[in-house]
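> take a look and give me a structure for this.
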Amino acid sequence: MNVIQSILVPQISSLPHLGAHSQRIVRWLSGQRLIDAQLSTCGRLGNGMAHAIGEGARRLPYAERLPFGQPYNGLQVVTLRSIYTPTRDFLEEAGCPECRQEVGVALFESLDVWMAGVSDNFTCPECGHEDDINGFLFLQPCAFSNLAFVFNGWPPECFSPQLLEQFAERLGFPMRLVHVHD
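The predicted model follows:
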C-alpha cells in the first residue's frame, strides 16, 4: 500500500501548552471545514483515531489529489517528542546557520540526547554556535518537536504557503512541512 503523510511541525523542540495549541488548530481547521471536528477511525497512527478530511478541503490547491473516500484521510495530532524525517532517501545532512559548515553526522548522533529531553539545543562542533535543533539548516525538510499535525494521505502540494503561514500565526512559530512517502 502506498502511504503518504504530510506532517506540519512547529519549529520549536518543546512547545508549551500543547493541549491549548493543538485544540486551537483543530477548532480552526474544523471551522474552515478542512477536517471534521469529531474523531473517527481514519488515521494510520496509534489507535487510528483522527479528524476526517472535510468538504472544505476541496478548495485547496490540488484538491483532486486529496484522499476523499479513502480509509486513511484524517488529521492526527501527535503530542509526543518526536523526530520527523522523510522515509525515502533521507541524507542526514545538516549545516550550521552561523559558520555554514556541514554538521549532519554530529547533529544526528546527538538525537538520543534530544529525544530524552536532556536538551532542546545542538551546539555546532565547528564554531560553537548553539540553538534549538530546528534552527540548523537541513537539505531535506525534517523537524523535531513535541507537537505535530499528521495529515494522512494528503500530498504536500495541497499546503499552500498561505496555509502554512496561517498555521504559524496561530501557533506563534514557523512551521516545517515534512513529506513521508512509502
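> only C-alpha atoms from now on, for both contacts and neighbour counts.
Noted.
> only the buried residues of the helix ranked longest in the chain, if you could.
When the chain is parsed with DSSP state H, its longest helix is helix 18-31. Buried residues in helix 18-31, counted by 16 or more other CA atoms under 10 Å: 22, 25-26, 28-30.
> and whichever helix or strand comes after that helix, which residues are buried?
Per DSSP states H and E, the first helix or strand lying C-terminal to helix 18-31 is strand 35-40. For strand 35-40, burial by neighbour count (16+ other CA under 10 Å) applies to 35-37, 39.
> likewise stretch 170-182?
171, 174-180.
> stretch 81-99 too?
Buried-residue list, stretch 81-99, by 16+ other CA under 10 Å: 81-86, 92-97.
> quick one: the buried residues of stretch 170-182 as CSV, columns for distance to Pro10 and secondary structure too.
Conversion of the buried residues of stretch 170-182 to CSV gives the following (distance: CA to CA, whole Å; DSSP: H, G, I helix; E, B strand; the rest coil):
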residue, distance to Pro10, secondary structure
Leu171, 8, helix
Pro174, 6, coil
Met175, 4, strand
Arg176, 6, strand
Leu177, 9, strand
Val178, 11, strand
His179, 14, strand
Val180, 17, strand
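> burial count for the residue nearest to Val113 when sequence neighbours are not counted?
Excluding the flanking residues, the one nearest Val113 by CA to CA, 6 or more residues apart in numbering is Ser119, at 6.7 Å. Ser119 sits with 15 neighbouring residues when counted by other CA atoms under 10 Å.
> Ser82 versus Ser119, what's the distance?
14 Å (CA to CA, to the nearest Å).
> Leu139 too?
19 Å.
> just checking, His129 touches Gln101?
No. Using CA atoms under 8 Å, His129 makes no contact with Gln101, being 11.1 Å away.
> so who does Phe149 touch?
Contact partners of Phe149, counting by CA atoms under 8 Å, 6 or more residues apart in numbering, are 7-9, 75-78.
> about what we covered before: which one of the buried residues of stretch 81-99 is nearest to Phe68?
Of all these, Phe68 sits closest to Pro86, with 23.6 Å by CA to CA.
> next up, for comparison:
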Amino acid sequence: MSDHSISIVPRQSVYPDKEIKAKEILDWLVSLDIVKPTTSDCILSSTDGYPISEGARTVSSDPDLLPFGLWTSGLEIITERQVFHTGQNGMEGLICPNCKQDIANEDWDFLSEWGDNKSNHLTCPLCNVATDIHQFKFTPEWGFSDLGFTFWNWSSLTDSFISDFKQKLGCDINLVYTWI
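Reported below is the predicted structural model:
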C-alpha cells in the first residue's frame, strides 16, 4: 500500500502571522480530540507530527478507513513556503487566467518563480503575462502557501469539517490529494 495525504492549504502565498494561526488551528484540533497534543514520528517528514486521535472519526467521511493501525497516520503542520503538489497524481491541466491556454505540457521552469520565493506570480510561458499563482487553475488541485495542514493516510474529510477549517483560516483554501 502506498502512502497518501490530504492537505488543507490557504489560497495565500504569504499567510499573515502563520505561526500564530498554526497554533490556533492545532489547539482547535486537539480540543476536538482529532489529533493528540504531543508530537511523534507519525508523518513522512524529518520533523514529528501530531498523531491521529479518536475524534478524527467525527471529521472523516469514512471513519472505518482511518489509519489507526498505521505508523504514518498523523497531522503535519507546515509553516514554510511550499508547493503542495499531487505526487503521483500528476497534473492533468494548468489553465492560464490570461490566455486561457493549458500550459501543463510546457516546461515547468515557470513554477520556479514562486518556488524560489522570487514572486507570488507565475509568468505564463505562452502569453508572457505574470499573474498571481492562485488565479491559475490546476487540475487536480495544487496548493501554494507558507502554511498548510497535511493529514497522512486519512480517509476523506467531511464537508462540514472542511468548511469549519476554512472558516478558522479566514480565507479560501485548496484541498490537495497526494499519492506517493
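> TM-score for these two?
Overlay of the two chains. TM-score (TM-score structural alignment, normalised by the length of structure 2): 0.88; 179 aligned residues with a CA RMSD of 2.1 Å.
> Val30 of structure 2: what's it in contact with?
Here Val30 of structure 2 is in contact with 36-37 (CA under 8 Å, 6+ apart).
> element containing the residue of structure 2 positioned farthest from its centre?
Here the centre of structure 2 is the reference, and by CA atoms, centre = their mean the most remote residue is Cys127, at 28.4 Å. Using DSSP H and E, Cys127 of structure 2 sits within no helix or strand.
> quick check: it touching Cys99?
Yes. Cys127 of structure 2 is in contact with Cys99 according to CA under 8 Å; the separation is 6.4 Å.
> got the contact list for Thr123 of structure 1?
Thr123 of structure 1 sits in contact with 129-131, where contact means CA under 8 Å, 6+ apart.
> start and end of stretch 108-125 of structure 2, how far apart?
So stretch 108-125 of structure 2: terminal residues 9 Å apart, CA to CA.
> quick one: buried residues of it?
So, applying 16+ other CA under 10 Å, buried residues of stretch 108-125 of structure 2: 114-115, 119-124.
> just the residues you listed: which are in helices?
114-115.
> between the buried residues of stretch 108-125 of structure 2, which sits nearest Ile52 of structure 2?
Lowest distance from Ile52 of structure 2 to those (CA to CA) belongs to Gly115, with 30.0 Å.
> ok, the closest one touching Val83?
Yes. Assessed by CA under 8 Å, Gly115 of structure 2 is found in contact with Val83 at 6.9 Å.
> quick one, helices of structure 1?
18-31, 104-109, 111-115, 161-171.
> any chance of CSV for those, columns distance to Asn2 of structure 1?
Formatted as CSV, those follow (distance: least, CA to CA, whole Å):
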stretch, distance to Asn2 of structure 1
helix 18-31, 26
helix 104-109, 27
helix 111-115, 28
helix 161-171, 25
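> which stretch among those helices comes nearest Gly135 of structure 1?
helix 104-109 (11.7 Å).
> which ones among the contacts of Phe149 of structure 1 lie within strands?
7-9, 75-78 (DSSP state E).
> mind putting those in a markdown table, distance to Arg44 of structure 1 included?
Below are those laid out as a markdown table (distance: CA to CA, whole Å):
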| residue | distance to Arg44 of structure 1 |
| --- | --- |
| Ile7 | 13 |
| Leu8 | 16 |
| Val9 | 18 |
| Leu75 | 10 |
| Gln76 | 8 |
| Val77 | 12 |
| Val78 | 12 |
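> buried ones only from those residues, please, as a PyMOL command.
Selection of buried members from these for PyMOL, criterion 16+ other CA under 10 Å:
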select buried, resi 7+8+9+75+76+77+78
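> need the residue closest to the centroid of structure 2.
By CA atoms, centre = their mean, the mean C-alpha position of structure 2 lies nearest to Ser7, the distance being 3.0 Å.
> would you mind measuring from the residue nearest to that residue when sequence neighbours are not counted to Gly55 of structure 2?
Sequence neighbours aside, Thr150 is the residue nearest to Ser7 of structure 2 in space, at 4.1 Å (criterion: CA to CA, 6+ apart). Thr150 of structure 2 sits 17 Å away from Gly55 of structure 2, going by CA to CA.
> who's more crowded, the two?
The neighbour comparison of Thr150 of structure 2 against Gly55 (other CA under 10 Å) goes to Thr150, with 24 against 17.
> what residue of structure 1 matches up with Ile162 of structure 2?
Using TM-score structural alignment as the criterion, the counterpart of Ile162 of structure 2 in structure 1 is Leu164.
> ok, now which ones touch the closest residue in space to that match that isn't next to it in sequence?
Nearest non-adjacent residue to Leu164 of structure 1, counting by CA to CA, 6+ apart: Met175, 6.5 Å away. By CA under 8 Å, 6+ apart, the contact set of Met175 of structure 1 is 8-11, 164-165, 167-168.
> corresponding residue for Met175 of structure 1 in structure 2?
Checking TM-score structural alignment: Met175 of structure 1 goes with Ile173.
> next one: the residue nearest to Arg57 of structure 2 when sequence neighbours are not counted from Ile78 of structure 2, what distance?
Distances taken as CA to CA, 6+ apart place Pro63 nearest to Arg57 of structure 2, at 4.8 Å, with adjacent residues excluded. Distance of Pro63 of structure 2 to Ile78 of structure 2, computed by CA to CA: 25 Å.
> thank you, goodbye.
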